[in-house]
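Model the following, please.
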Amino acid sequence: MNTQRAQEIAASPIMENVTYEGTQIYIQHVDENTDMARIYPLNQPEKEQTVPVRNLIEQ
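Have a look, this model is predicted:
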């Protein structure tokens, strides 16, 4: 996924189907300077992590 699309998804009130390593995730924030996204699995909001935007997949 590219950074601009990740930012659009993060800002949208509509939940998009996005995965990271096969797990559905929620994008909290995207840092366009580092191309990193703050995410968490939908079923485990306590497991936040920062990952490269390029590793996110929109289904």
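
Could you use CA atoms for every contact and neighbour count after this?
OK.

Which positions within stretch 27-45 qualify as buried?
Across stretch 27-45, burial judged by 16 or more other CA atoms under 10 Å covers 27, 28, 29, 30, 36, 37, 38, 39, 40, 41.

How far does that stretch stretch from one end to the other?
End-to-end span of stretch 27-45 (CA to CA, to the nearest Å): 11 Å.

For it, what is the distance to the chain centroid?
4 Å (CA atoms, centre = their mean, to the nearest Å).

Would you do the same for the sequence below? I want to compare the two.
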Amino acid sequence: MDRDRAQEIIDAITMINVKYHGFPVYLKEINDENETAVVFPLDEMHHEQEVDLNGLYEEGP
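Here you go, the predicted structure:
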């Protein structure tokens, strides 16, 4: 996923569906230093992890 689109999703008022290698996640923040994002699975909100932006994709409208 493009860094700018990831930031737009974070800033969006409505929930936008994002997946990381097929798993639905919530984007929390972006780390510009190493092109990663802090996310957590929607079914495990306490399990934050840092992932590569390239593994993230937006699903559907």
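
The first structure: strands as residue ranges?
Under the criterion DSSP state E, the first structure contains strands at 18-20, 23-31, 36-41, 49-52, 56-58.

Switch these over to CSV; also include distance to residue 6 of the first structure.
Converted to CSV, those look like this (distance: least, CA to CA, whole Å):
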stretch, distance to residue 6 of the first structure
strand 18-20, 9
strand 23-31, 7
strand 36-41, 8
strand 49-52, 11
strand 56-58, 8
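
So which of those is nearest residue 10 of the first structure?
strand 23-31 (5.3 Å; CA to CA).

What are the contacting residues of that closest one?
3, 6-7, 9-10, 15, 17-19, 36-42, 53 (CA atoms under 8 Å, 6 or more residues apart in numbering).

for stretch 39-48 of the second structure, same thing?
Under the contact criterion CA under 8 Å, 6+ apart, stretch 39-48 of the second structure has outside partners 23, 24, 25, 26, 27, 28, 29, 38, 49, 50, 51.
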